[in-house]
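Engineer: I would like the atomic coordinates for the input below:
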Amino acid sequence: MKKMLASAAIAAAAVTLSAGTASAETTLKLSHYLPPVHGIHTDFIVPWTEQVTECTNGEVQFEIFPGGTQLGNVAKQQEQVLAGVVDIAHGLHGIPRGRFPRTSLIELPFLTEDAGAASETLWELYPEYLAPEYRGMKVLALHAHNGGLIHTANTKVETMEDMEGLRLRTPSPAVSQMLTALGATPQGLPPGEVYENIQKNVIDGTVFPWDPVKSFGLNEVLNYHLEAGAYTVPFFFVMNERKFDSLPENAQSCIDEASGEALVSKFGGWWDKWDAAGRQEAVEAGHTITELTEEERQRWREALQPVTESYIAEVGQQVDNAQEIYDAMRETLAKKEQ
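Structural biologist: As a prediction, the model looks like this:
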């Protein structure tokens, strides 16, 4: 499975999008950490680059480096943009940890399970509350996935007690604290390493929305899925600010036109589509899919309230208005989820 993804990624990296590269004035390097079969690549990244290229009449071209290529490391997306190694990157806020404390507040338990509302909330709050975390970068979009599930290989999870001792891959510090409070042992791993570690029994499962379960081939090594909707995680799509400023005005306008609110508004529908495919694959494989009961959900909420309070206090050691940001997220999400 890993060899297949790596081969596909290398093949994708070798392709410079759009014809006419010989006459192109600018070729921008764009990296992300997901396999080229993932919807992020096929539905978002590739069409976005094509839109910009068309808008600039071919004056701006793109070379994409997905996961599995030399620039596709999930832990290096932000630093590669800041250093100018790549011009644009799509990355996961939680890896490596601690870089985006303000943005990470959206990961807190049961704050939201709706990708569309979460993505629009992040974008709406970005100018006033989140911007200091993105110095040196032009933010093209912020987004988040639908509510995450608990996926396991050999243990059916229905209650908090079933979580006891499970070694589960975690995407971020906030989700790690959630898992610990529920009795599990969080294991920090890049998404691309989950398959091998489940297969080797190093971990018992993972937390993910449905879509990466399919794109990383995890339905091959998983058997049980709890639709908990207990958390989300945010992603960034950013450009080196100096590089953006160096582009002709027309190119800047084309990038702006393809980005921002117009782009962010698409993520809700995209995640629904990607998640549906991952869930259907699990159904066809005969897996056991369980939904967290309302009674059990309330137990989890009560058990996780101290996690929320502790994490906000922790972020408050770095950010003066952590509680204000969290409250703004909660209020904005409530309006968008109506």
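Engineer: going forward, measure contacts between C-alpha atoms and count neighbours the same way
Structural biologist: Will do.
Engineer: roughly how far apart are residue 314 and residue 125?
Structural biologist: Per C-alpha to C-alpha, to the nearest Å, residue 314 is found 20 Å from residue 125.
Engineer: Show me which of those two is the more surrounded one.
Structural biologist: residue 125 (16 against 13; other C-alpha atoms under 10 Å).
Engineer: What's the separation between that one and residue 330?
Structural biologist: Taking C-alpha to C-alpha, one finds residue 125 at 11 Å from residue 330.
Engineer: so what does the longest helix along the chain touch, helix or strand wise?
Structural biologist: Counting by DSSP state H, the longest helix found in the chain is helix 294-316. Here helix 294-316 touches helix 173-181, helix 322-336, going by 3 or more C-alpha pairs under 8 Å, 6 or more residues apart in numbering; DSSP states H and E.
Engineer: Can you give me the buried ones in the longest one?
Structural biologist: By neighbour count with 16 or more other C-alpha atoms under 10 Å, helix 322-336 contains the buried residues 322-323, 325-326, 329-330, 332-333.
Engineer: do the shortest one as well
Structural biologist: Across helix 173-181, burial judged by 16+ other C-alpha under 10 Å covers 173-181.
Engineer: ok, these vs residue 109, which is closest?
Structural biologist: Of all the buried residues of helix 173-181, residue 109 sits closest to residue 178, with 6.8 Å by C-alpha to C-alpha.
Engineer: what comes into contact with stretch 206-222?
Structural biologist: Residues outside stretch 206-222 that contact it (C-alpha atoms under 8 Å, 6 or more residues apart in numbering): 1, 35, 37-38, 145-154, 168-171, 191-192, 194-195, 198-199, 205, 271, 274-279, 281-282, 285, 287.
Engineer: Show me the residues you listed that map onto strands.
Structural biologist: Under the assignment DSSP state E, these contribute 149-152, 168-170, 205 to strands.
Engineer: and residue 323, what is it in contact with?
Structural biologist: 312-313, 316 are the contacts of residue 323 under C-alpha under 8 Å, 6+ apart.
Engineer: one more time with 7 Å, if that's ok
Structural biologist: By C-alpha atoms under 7 Å, 6 or more residues apart in numbering, the contact set of residue 323 is residue 312.
Engineer: Please generate a structure for the following sequence too, so the two can be compared:
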Amino acid sequence: MKPSLCCRRFISPLPPAPSPTLAIALTTALVAGLLTTTTTQAAETLRLGHYFPAEDFRGRTTQYLADQLDPTLLEIDVFPSESLVKGRDGLMGTARGTVDLYSLFGGYVVGTVGMMKIFTVPFPPDSLDDADVLAFANDPRVLEPLGEAFAASQVKLLGFINSSGQTTLFLAESIDGLDQLEGRKIRGVGGYTDPALEDLGATVVFMSAAEQFLQLQTGGVDGVITTDSSYVNLGLSEVAPVVLASSMVRTPYPLIMNLRKYNGLSQDARDELHRAVEATIEWSSANFTEESERLRQAVDEQAETVYTFSEEDLALADSLRDKYLSAYIEEFGESAGALVEVYRSYLQ
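Structural biologist: Now for the predicted structure:
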């Protein structure tokens, strides 16, 4: 009996062997596809967090950094306004890998990276502007020891991309001298600025930038140390109409990265990241003077009273600055002494 058609095996004939020319073309196409896949996989996307509004100059600086990168090597997604990690948790969140990079206020890290206290010495002279602060912070003699200190917390210090601008004391009620801060509750910003407030008789209170308006409105604090930018953008003139004309502190913003994530980047990606950071520092330094002047004018217009230091106030401020420069050397030793010498060179 003949087998049925359903049981028959049909074996299709082998296709003709491709010509040498066709084989070369197919091989070339395959290799090109593999190279394209490899390139795509190499372009890693990093998450950068910060605590400022996106439209703030500091927020625009981080976006400028992201825009400088070659997307075939590295990309950055920016998460503003504490949407990923709160400002005071920026160091820990970066070390843990909750976020890959963070731009944060220098005073927020002094509890862990004590050497950063050099940027919290109170009452910097008015001659020290933001360009000086950025130049000092990014001086190789400063970056090297601070980089080692950050690395101990599993964080890579990439550089300082912003300065705080005028960061001073805003009060609900007027004063006639620094000695009248005695008994007042003041929002501090960390580092040596806090004990300096206590030297003046004030009580230091901690809170986030977002809490300042409500705490001033309800009497939770009598004043806050904050930036001109926060004063203007948060509408603090409604609850703190008095401002000191001189800075309480002027602090740069470190850009930090999870150390394991940094070490895992290809050398090309690392080089591209450092190139973008350097370009961002140059852009920030070149553009912040105009921004700082705009903010200072806005503060002067919104505040009811601008308190200018008397000769007695200036002498007291100088003595407190010298006190905490000495305290820094005493606390951190020889390497701190070297940083203080660099700091003093930028005051001349």
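Engineer: circling back: which among the buried residues of helix 173-181 of structure 1 gets closest to residue 303 of structure 1?
Structural biologist: residue 181 (7.1 Å).
Engineer: wait, what's in contact with residue 258 of structure 1?
Structural biologist: 48, 51-52.
Engineer: Mind jotting down where the strands sit in the stretch 1-150 of structure 2?
Structural biologist: Remark: strands assigned in the stretch 1-150 of structure 2 by DSSP state E, counting those that start in this stretch are 44-50, 74-79, 101-103.
Engineer: Just name the most buried of those.
Structural biologist: Comparing these by mean neighbour count (mean count of other C-alpha atoms under 10 Å), strand 101-103 ranks first with a mean of 29.
Engineer: That one aligns to what range in structure 1?
Structural biologist: Using TM-score structural alignment, the residues of structure 1 aligned to strand 101-103 of structure 2 are 88-90.
Engineer: Identify the residues contacting the longest helix of structure 1?
Structural biologist: 101, 108-109, 159, 174, 177-178, 181, 322-323.
Engineer: picking that back up, now the helices and strands packed on helix 294-316 of structure 1 as JSON lines including distance to residue 67 of structure 1?
Structural biologist: Formatted as JSON lines, those follow (distance: least, C-alpha to C-alpha, whole Å):
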{"stretch": "helix 173-181", "distance to residue 67 of structure 1": "22"}
{"stretch": "helix 322-336", "distance to residue 67 of structure 1": "31"}
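Engineer: coming back round to it: any buried residues in the longest helix of structure 1, and which?
Structural biologist: Buried, per 16+ other C-alpha under 10 Å, within helix 294-316 of structure 1: 297, 300, 304-305, 307-308, 311-312, 315.
Engineer: Mind checking what secondary structure the residue sitting nearest the centre point of structure 1 has?
Structural biologist: Centroid check for structure 1 by C-alpha atoms, centre = their mean gives residue 235 as the closest residue, at 4.2 Å. The three-state label given to residue 235 of structure 1 by DSSP: H, G, I helix; E, B strand; the rest coil is strand.
Engineer: Residue in structure 2 paired with it?
Structural biologist: Looks like residue 235 of structure 1 aligns to residue 253 there (TM-score structural alignment).
Engineer: can you tell me which residues contact its match?
Structural biologist: Residue 253 of structure 2 touches 103-106, 160-163, counting by C-alpha under 7 Å, 6+ apart.
Engineer: what's the answer for residue 348 of structure 2, then?
Structural biologist: Counting by C-alpha under 7 Å, 6+ apart, residue 348 of structure 2 has no contacts.
Engineer: follow-up on the earlier one: most surrounded residue in the ones in strands among the contacts of stretch 206-222 of structure 1?
Structural biologist: Going by other C-alpha under 10 Å, residue 205 tops these with 31 neighbours.
Engineer: Distance of residue 35 of structure 2 relative to residue 52 of structure 2?
Structural biologist: In terms of C-alpha to C-alpha, residue 35 of structure 2 sits 40 Å off from residue 52 of structure 2.
Engineer: Rebuild the strands of the stretch 1-150 of structure 2 as a markdown table, extending it with distance to residue 237 of structure 2.
Structural biologist: Below are those laid out as a markdown table (distance: least, C-alpha to C-alpha, whole Å):
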| stretch | distance to residue 237 of structure 2 |
| --- | --- |
| strand 44-50 | 24 |
| strand 74-79 | 28 |
| strand 101-103 | 26 |
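Engineer: Out of those, flag the one nearest residue 274 of structure 2.
Structural biologist: That would be, of those and by C-alpha to C-alpha, strand 74-79, which comes in at 11.4 Å.
Engineer: Residue 315 of structure 2 -> structure 1?
Structural biologist: By TM-score structural alignment, residue 315 of structure 2 lines up with residue 298.
Engineer: so how far is residue 232 of structure 1 from its match?
Structural biologist: Applying C-alpha to C-alpha to residue 298 of structure 1 and residue 232 of structure 1 gives a distance of 18 Å.
Engineer: cool, residue 334 of structure 1 as well?
Structural biologist: 15 Å.
Engineer: what do you get for residue 95 of structure 1?
Structural biologist: In terms of C-alpha to C-alpha, residue 95 of structure 1 sits 14 Å off from residue 232 of structure 1.
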